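**Student:** Here is my input; please provide its structure:
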Amino acid sequence: MKNIISFLLIAASVFSCKAQITVESEETSERKISLTNPKLVVAIVVDQMRYDYLTRFESKYGNGGFKRMMQEGFNCKNNHFNYVPTYTGPGHASVFTGTTPNNHGIIANDWFDRTLGRTVNCVEDRTVEPLGTNSNDGRKSPKRMVSTTFTDENRLFTQMRGKTIGISIKHRGAILPAGHTANAAYWFDYENKGSGNWISSTYYMKDLPKWVKDFNSSNITESYFKIWDTYYDINTYTESGSDNNDFERVFKGKETPTFPYDLNKLKGSNGNFKIIAESPYGDNLTTDFTIAAIDGENLGKDDITDVLTVSYSSPDKVGHDFGVNSKEIEDVYIRLDKDLKRLFDTLDDKVGKGEYTVFLTADHGVANIPRYLESLNIPSGYFTSKELKTKLNAFVLEEFKTTGLIRNVSNNQIFLNRKKIKELGLDLTFVQQKLVNEIISYKDIYKVYSATSMSNNSFHNGIEHLLQNGYNQKRSGDILTVPYPGYIYYRKTGTTHGSGFSYDTHVPLLFFGKGIKHGETLQKTVIPDIAPTISALLGISYPSGSTGRPLGFVLD
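**Tutor:** Predicted structure coming up:
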């Protein structure tokens, strides 16, 4: 009996030791897993960056910004948006949700809401209060985005211990990337002669933290009311066209669109703080605030991964005003390259070299100014929503002997008065097709599709596929129009974006840092691939609506 008891005690002791070893092994394994993840993921979106800005201005870049990402990281050279429209709101949402507007619901920056009977902004939220301003520009949140982001999934995975902070001059560039669960999103109050503060909303917090208040009370922002001249001798800017031409916007108070620009002198006639956003100093200011956030929010200070999203908005502002071929846009990218170096040097110092992961992409590209293209005999031109609406109203009166069937024309889409169509006993599909047949006859229109065709067909390639990926059944219009390549809905100076053509879809995608291989590929990648790639790197769930695929060849 004693022998049996002794045997049992020895067996229990051995089992206990094995169990302890197993538990310790599991704990050690968990510690190893946590140590393999980066301390901080930095997600950079450059607003309105065509892919060829990487190659065209490469000789002007230093070694610490764009070139560092390419030399140390992975360059996806054939990266595209796979939907229409290519706007800022949908772009940021698609990068971080890993899907397209038909799923995440952000179909434009602003769109006509059939239920409300008015246009809504993609981050509008009248239920929250502004912080740092009295302006309605602070009444913003991500509530209209219906999918989670990889930033949300990281918060869920880490039991809300991993922080997420979103930063951008534009509210939508800060809010949509940061997702629904962010600790904070901060944007610049510059619209309608705003305060010049970095602001947020009560969606995130009850009051701005001390570090943000300290930044706002400093003289950093006002210090950028200064001369904007080219960083290098303007005569060396051989990658861009003439400085003085008829294609570019002229600031109020100047006679020509030429360097230098005295922002302090021009601010009174050009929106005060808005003119900082419309110069490269908006990027400088964004970097200043981002570096302050790294310290103020203690980002990347432990082994639980934090996420910092930064959207540089000023390239879009300058691009709209001066165009692809301008000296101004070349100077913006030369200076942005130096801002990236400043940010990466800070991350090396504050988080640790090799302890963070970065990706950089854009929310869309941009078209060359049509008048410039016309001067070179390249097909291009202009079309206006007002012109289209006038033609359609005349057609409706003649065809249906009534008025008021066209409710809204915006974002290359036409919204019909469905209530009136029903009252008149007309079939919606019939009316849609009649309008499609009419609009396709207009000389500047390339293609037209009805909502019914988007809903009832499956397109796998071409512009039709891009339209379908951008078509949201609840929010999009009844008719989708596509102007010819080079044709835009815009003013006659400056340019815009929004199409499914390569100048709007082809954008950079660079990865570098912890967990990233060194290399490059010409294999086609698409914007929704980014979020699942970062999710795979972190070992977290993909965003709820994700349709992209992880780019395994990027990960080490």
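
**Student:** can we go C-alpha only for contacts and neighbour counts from here?
**Tutor:** OK.

**Student:** Phe359 reaches Leu40, doesn't it?
**Tutor:** No - between Phe359 and Leu40 there is no contact, the gap being 11.5 Å when judged by C-alpha atoms under 8 Å.

**Student:** higher neighbour count, the two?
**Tutor:** Using other C-alpha atoms under 10 Å as the criterion, Phe359 and Leu40 rank with Leu40 on top: 27 against 23.

**Student:** residues near the residue nearest to Phe383 when sequence neighbours are not counted, how many?
**Tutor:** Counting by C-alpha to C-alpha, 6 or more residues apart in numbering, the nearest residue to Phe383 once its immediate chain neighbours are dropped is Tyr489, at 5.0 Å. The tally of other residues near Tyr489 (other C-alpha under 10 Å) stands at 19.

**Student:** now do Thr158
**Tutor:** As a burial measure, Thr158 scores 14 neighbours (other C-alpha under 10 Å).

**Student:** which residues touch it?
**Tutor:** Ile304 (C-alpha atoms under 8 Å, 6 or more residues apart in numbering).

**Student:** what's the burial count for Phe7?
**Tutor:** Neighbours of Phe7 using other C-alpha under 10 Å come to 12.

**Student:** Another sequence for comparison is provided below:
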Amino acid sequence: MRLRLSTLALATGLATAAMASPALAQDAAPEAQATPQLIVAISVDQFSSDLFAQYRQRFSKGFTRLLDGVVFPSGYQSHAATETCPGHSTLLTGVHPARTGIPANGWMDPALARADKEIYCVEDERDPRSSSDKPVVSPVHLKAPTLGDLMKKRDPRTINAAVSVKDRAAVMMSGHDTDAVYWFGEEGYTTFLDRKVSKSVAAYNAQIASKVAAGAAEMPVPGDCARRDHATPIGDFTIGTYKFPFKAGDYKAFSESPRGDLATADMAVRLVDELGMGKDAVTDLLSVSFSSTDKVGHAFGTEGVEMCIQMNTLDTALGTLFDALDARGIDYEVVLSADHGGFDAPERQQLRGNPHAGRVDPSLTAAALEAEVARRTGVTVPSGHLFYGAGESGSVWLAPDLAGKNKQTVVASLLDVLRANPQIEAAFSHDEIMAEPMPEGAPQDWTDLQKVRASYVPGRSGEVQMLTRRGIVPGKAKPFKVASHGSPWDYDRRVPMLFWREGIQGFEQPDPVETVDIAPTLAATVALFAPAGTWDGRCLDIDATEADSCSS
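**Tutor:** Okay, the predicted model is just below:
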């Protein structure tokens, strides 16, 4: 018989009493076996609280289980840099991007020998085999330990595994000390360059190859999605009617459609079986990041038939995973959240009562800003560029040969230009950001500067940070790229946080919480106690009885 969380809280307290030092504890007490056999940490890429609220009553498969658990509808990726890599870096480290060292999906290093000057967030750019087109994937830039890292430090028998379509999602959730990490490559699932794909994964890749070789017709439209099946014009193309057919041999179209989530669920089950996860008294950790909501959101926005098909498919994928774990008799605990939210195509927003939605002005590109600053200041540098970035990135990196008084002049002029632009909400210099203490308190009340501080990493973040106004979407619209995220607004920051374990007494708590609260909450679940200062977040009491799941 599986134990309820009230019993788990008792076991947690007993385990704490047995500790002889503040170091991470060993599970010495028999009562500590109340911990689950497996933690399943799920991220749904670009799954905003808005999408969750819109579809929660329509879910009928995997989500129904989670909705019977503990629901925090107002979780926050509290920082300003609401992108995939920094968002995933918070989920299982329990700290903001300012401490994970991941300020964005990529950052500029003007001194880098490569022509593009950009470093990918999960790239080891020091490896001579790494390039912009084919980075050598590595967790080298992640500065904080993940929960999986800490669990393996406590007991090396812990299995720490991760899977996603995206490499940066799998790497950021699993961390440094891993047993298996997979993401979707050019022809199926792949892993780190110095590791081999397992026999089971190779066999699954063969199955995928067969599916891709055959191609596929349009995906069916669930009944409740029919009302969303109509076109919205954007320039010379439309969105709102696509059903995800793909031509034979097109791996990208396969993985970037809702089918990518189905494949991720299948891969997660394969990892459980192949690695023997959840088979003994040592709790294992499986991280699963479903990427298709993000792929669909970028390509078609959030309000068309495309996203409706995706939400239905995601629900199916979750059901596949949970049913498989049930069939194996594993005692598991689930948390589901997201790396960030997202915004619909502004052209459709304008047709639906939001006249302020729009696309970023070309005057905010690096080239345009540089030309204006050069005209105002007369400053030039040997490299030919005063700065890099701006536009979509929101960050501006100064040229390495810009120094002294010229640097101060350029920064001051750039801030003047940005703050005068009607699309800019705020702009800050490095000195202004670093003078701000790390934010505390309710995340919905943070100022723009506090949001920026929480994701600012000196030496990686740009020396100037620019925030666009609500509803302004970066990038030009083109087919399969119409919407985005990355803003400091709640549609990008606010995400759901759901916890479930068999026997849990479910409840809903609307008070704002943070994604950095997930790691300390799960750590209490597995009776892992870390020294003060390990987390930026706090343990959430997910036991609705008089017991406290965070008691120590």
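
**Student:** Once they're superposed, tell me the TM-score.
**Tutor:** Taking TM-score structural alignment, normalised by the length of the second structure as the basis, the two superposed chains have a TM-score of 0.84; 500 aligned residues with a C-alpha RMSD of 2.8 Å.

**Student:** sorry, back to before: quick one: contacts for the residue nearest to Phe383 of the first structure?
**Tutor:** Shown in contact with Tyr489 of the first structure (C-alpha under 8 Å, 6+ apart): 382-385, 496.

**Student:** and of these, the nearest to Ala367 of the first structure?
**Tutor:** Proximity of the contacts of Tyr489 of the first structure to Ala367 of the first structure, judged by C-alpha to C-alpha, is greatest for Thr496, which lies at 6.2 Å.

**Student:** how about Thr293 of the second structure, what's its match in the first structure?
**Tutor:** Taking TM-score structural alignment for the superposition, Thr293 of the second structure sits opposite Pro315 in the first structure.

**Student:** I'd like the distance between its match and Thr151 of the first structure.
**Tutor:** From Pro315 of the first structure across to Thr151 of the first structure, the span is 25 Å (C-alpha to C-alpha, to the nearest Å).

**Student:** Distance of the match of Thr293 of the second structure relative to Val332 of the first structure?
**Tutor:** Pro315 of the first structure sits 6 Å away from Val332 of the first structure, taking C-alpha to C-alpha as the criterion.

**Student:** try Arg371 of the first structure
**Tutor:** Arg371 of the first structure sits 22 Å away from Val332 of the first structure, taking C-alpha to C-alpha as the criterion.

**Student:** what does Thr119 of the first structure give?
**Tutor:** According to C-alpha to C-alpha, Thr119 of the first structure and Val332 of the first structure sit 32 Å apart.

**Student:** Neighbour count: the two, which is higher?
**Tutor:** Summary of the neighbour comparison: Thr119 of the first structure and Val332, criterion other C-alpha under 10 Å, with Val332 having more neighbours (22 against 13).

**Student:** which stretch of helix or strand covers the counterpart of the more buried one in the second structure?
**Tutor:** When the structures are aligned by TM-score structural alignment, the residue of the second structure matched to Val332 of the first structure is Gln310. Element membership of Gln310 of the second structure [criterion: DSSP states H and E] is helix 305-327.

**Student:** how big's the offset between that helix and the first structure?
**Tutor:** Relative to the first structure, and after both are superposed, helix 305-327 of the second structure has an average distance of 0.9 Å to its aligned residues, where the measure is mean C-alpha distance after the TM-score superposition for the first structure.

**Student:** In terms of secondary structure, what does that helix contact?
**Tutor:** Contact here means 3 or more C-alpha pairs under 8 Å, 6 or more residues apart in numbering; DSSP states H and E; on that basis helix 305-327 of the second structure packs against helix 62-67, helix 259-275, helix 292-300.

**Student:** Most tightly packed of those?
**Tutor:** helix 292-300 (a mean of 26; mean count of other C-alpha atoms under 10 Å).

**Student:** Mean per-residue distance, that helix versus the first structure.
**Tutor:** On superposition with the first structure, the mean distance recorded for helix 292-300 of the second structure (mean C-alpha distance after the TM-score superposition for the first structure) is 0.7 Å.

**Student:** related to what we said a few turns ago, what about the counterpart of the residue nearest to Phe383 of the first structure in the second structure, distance to Gly62 of the second structure?
**Tutor:** Superposed on the second structure with TM-score structural alignment, Tyr489 of the first structure falls opposite Pro474. Applying C-alpha to C-alpha, the value for Pro474 of the second structure to Gly62 of the second structure is 33 Å.

**Student:** and if you look at Glu274 of the second structure?
**Tutor:** Taking C-alpha to C-alpha as the measure, Glu274 of the second structure and Gly62 of the second structure are separated by 23 Å.

**Student:** now Leu415 of the second structure
**Tutor:** Noted for Leu415 of the second structure: a distance of 48 Å to Gly62 of the second structure, by C-alpha to C-alpha.

**Student:** Same check on Leu321 of the second structure?
**Tutor:** Leu321 of the second structure is 8 Å from Gly62 of the second structure, where distance means C-alpha to C-alpha.

**Student:** Near Glu432 of the second structure, how many residues? Count them for me, please.
**Tutor:** The burial count assigned to Glu432 of the second structure is 12, neighbours taken as other C-alpha under 10 Å.

**Student:** what do you get for Ala104 of the second structure?
**Tutor:** Using other C-alpha under 10 Å, Ala104 of the second structure has 26 other residues around it.

**Student:** State the distance from whatever residue of the first structure lines up with it to Gly91 of the first structure.
**Tutor:** In the superposition onto the first structure, Ala104 of the second structure corresponds to Ala108 when matched by TM-score structural alignment. Separation of Ala108 of the first structure from Gly91 of the first structure (C-alpha to C-alpha) stands at 9 Å.

**Student:** quick one: what's aligned to Lys420 of the first structure in the second structure?
**Tutor:** With TM-score structural alignment as the criterion, Lys420 of the first structure pairs with Leu402.

**Student:** Can you check my assumption that that match lies in a helix?
**Tutor:** No - for Leu402 of the second structure, which was evaluated using DSSP: H, G, I helix; E, B strand; the rest coil, the result is coil, with no helix membership.

**Student:** From Thr313 of the second structure, how far off is it?
**Tutor:** With distances taken as C-alpha to C-alpha, Leu402 of the second structure is found 51 Å from Thr313 of the second structure.

**Student:** Mind jotting down where the helices sit in the stretch 451-556 of the first structure?
**Tutor:** Using DSSP state H, counting those that start in this stretch, the helices assigned to the stretch 451-556 of the first structure run over residues 451-456, 462-470, 502-505, 530-538.
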